[in-house]
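Student: using only what follows, build the 3D model:
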Amino acid sequence: MLEPPTELDLSKLPVDQQTKELVGQLLNQIEILFTENQKLRTENQQLKDEIE
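Tutor: So this is what the prediction gives:
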């Protein structure tokens, strides 16, 4: 099974503040999509179990 995204210290990125903010927003979206994917996988498995 996949692991959730790990923490990333944005202060260590050698880029400007706007880029750091964009990277932070992207990481948040990745986490949201990861969580939604896990929910859908669980729901999919439940549906498979019901039809067996």
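Student: C-alpha from now on. contacts and neighbour counts both.
Tutor: OK.
Student: which stretches in this structure count as helices?
Tutor: 17-51 (DSSP state H).
Student: look up how far Leu33 lies from Leu27.
Tutor: Per C-alpha to C-alpha, to the nearest Å, Leu27 is found 10 Å from Leu33.
Student: here is a second sequence; please produce its structure as well for comparison:
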Amino acid sequence: MYLTPEYNIKQWQQRNLPAPDAGSHWTYMGGNYVLITDTEGKILKVYDGEIFYHR
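Tutor: Okay, here's the model as predicted:
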């Protein structure tokens, strides 16, 4: 499910996340922001969603 386009976070700057590396993207999984590879879905980094997104 987290690999679907709906979970691909394109506005990572708004959430104060670091820029994704080439070949990776941010997704949302279980209340956390997760940086995964585009091809395999391998987890590269995880951040608590409450820390980075302030309304």
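Student: could I get the TM-score for this pair?
Tutor: The TM-score (TM-score structural alignment, normalised by the length of the first structure) is 0.27; 28 aligned residues with a C-alpha RMSD of 3.3 Å.
Student: rewinding a little: which one of Leu27 and Leu33 of the first structure has more residues nearby?
Tutor: Leu27 (16 against 12; other C-alpha atoms under 10 Å).
Student: for the more buried one, what are its contacts?
Tutor: With contacts defined as C-alpha atoms under 8 Å, 6 or more residues apart in numbering, Leu27 of the first structure has no neighbours.
Student: measure it to Glu43 of the first structure for me?
Tutor: Noted for Leu27 of the first structure: a distance of 24 Å to Glu43 of the first structure, by C-alpha to C-alpha.
Student: next: Ile30 of the first structure.
Tutor: In terms of C-alpha to C-alpha, Ile30 of the first structure sits 20 Å off from Glu43 of the first structure.
Student: helix/strand/coil for Ile51 of the second structure?
Tutor: What DSSP: H, G, I helix; E, B strand; the rest coil gives for Ile51 of the second structure is helix.
Student: so how far is Tyr33 of the second structure from it?
Tutor: Distance of Ile51 of the second structure to Tyr33 of the second structure, given as C-alpha to C-alpha: 10 Å.
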